[in-house]
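[1] Sequence isn't available, so here's the structure alone:
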């Protein structure tokens, strides 16, 4: 099983994805940071839930 990414790293990647410019895809950000796009989508969903703006 792979080691989990540090919390600071996940938070940074999510922040970049949430503040991305028009035309920048989440998949590209995931590739730039070396994570799977689905992993980033899950992190973003969890961040929304933690912030109270998303559904569990």
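    Now that the structure is in, tell me what you want to look at. Just so we're clear, the structure is a prediction, and the values are computed from it rather than from any experiment.

[2] from here on, contacts and neighbour counts on C-alpha atoms
    Fine.

[3] ok, which stretches of this protein are helices?
    Secondary structure of the chain (DSSP state H): helices at 7-18, 26-33, 37-51.

[4] Just put those helices in CSV and tack on mean neighbour count.
    Shown next, in CSV, are the helices of the chain (neighbours: other Cα atoms under 10 Å):
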stretch, mean neighbour count
helix 7-18, 14
helix 26-33, 15
helix 37-51, 15
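
[5] Check it against this one:
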């Protein structure tokens, strides 16, 4: 009724993971640039997966 029991689609899960990785990357950018770059690269891979799902 209110969407409480609605399961997340694969696209929703990927978008949440992408957002989380970008936030982590931003937080790390002030202290550890190499780790920030790694998180950014992971986020980019997830973004590519999101784009593939949206094209289908």
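    The structure has been received and is ready for your questions. These numbers were taken from a predicted model, which means no experiment stands behind them.

[6] Any idea what the TM-score comes out to?
    Here the superposed chains carry a TM-score of 0.38, computed using TM-score structural alignment, normalised by the length of structure 1; 35 aligned residues with a Cα RMSD of 3.8 Å.

[7] For residue 10 of structure 2, grab the count of nearby residues.
    Residues lying near residue 10 of structure 2 (other Cα atoms under 10 Å) number 11.

[8] again, but for residue 45 of structure 2
    By the criterion of other Cα under 10 Å, residue 45 of structure 2 has 11 neighbours.

[9] can you tell me which residues contact it?
    If you count contacts by Cα atoms under 8 Å, 6 or more residues apart in numbering, residue 45 of structure 2 has none.

[10] Please repeat the previous calculation with a cut-off of 10 Å.
    Going by Cα atoms under 10 Å, 6 or more residues apart in numbering, residue 45 of structure 2 touches residue 18.

[11] swap in residue 23 of structure 2?
    Residue 23 of structure 2 is in contact with 17, 29, 36, 39, 40, 43, counting by Cα under 10 Å, 6+ apart.
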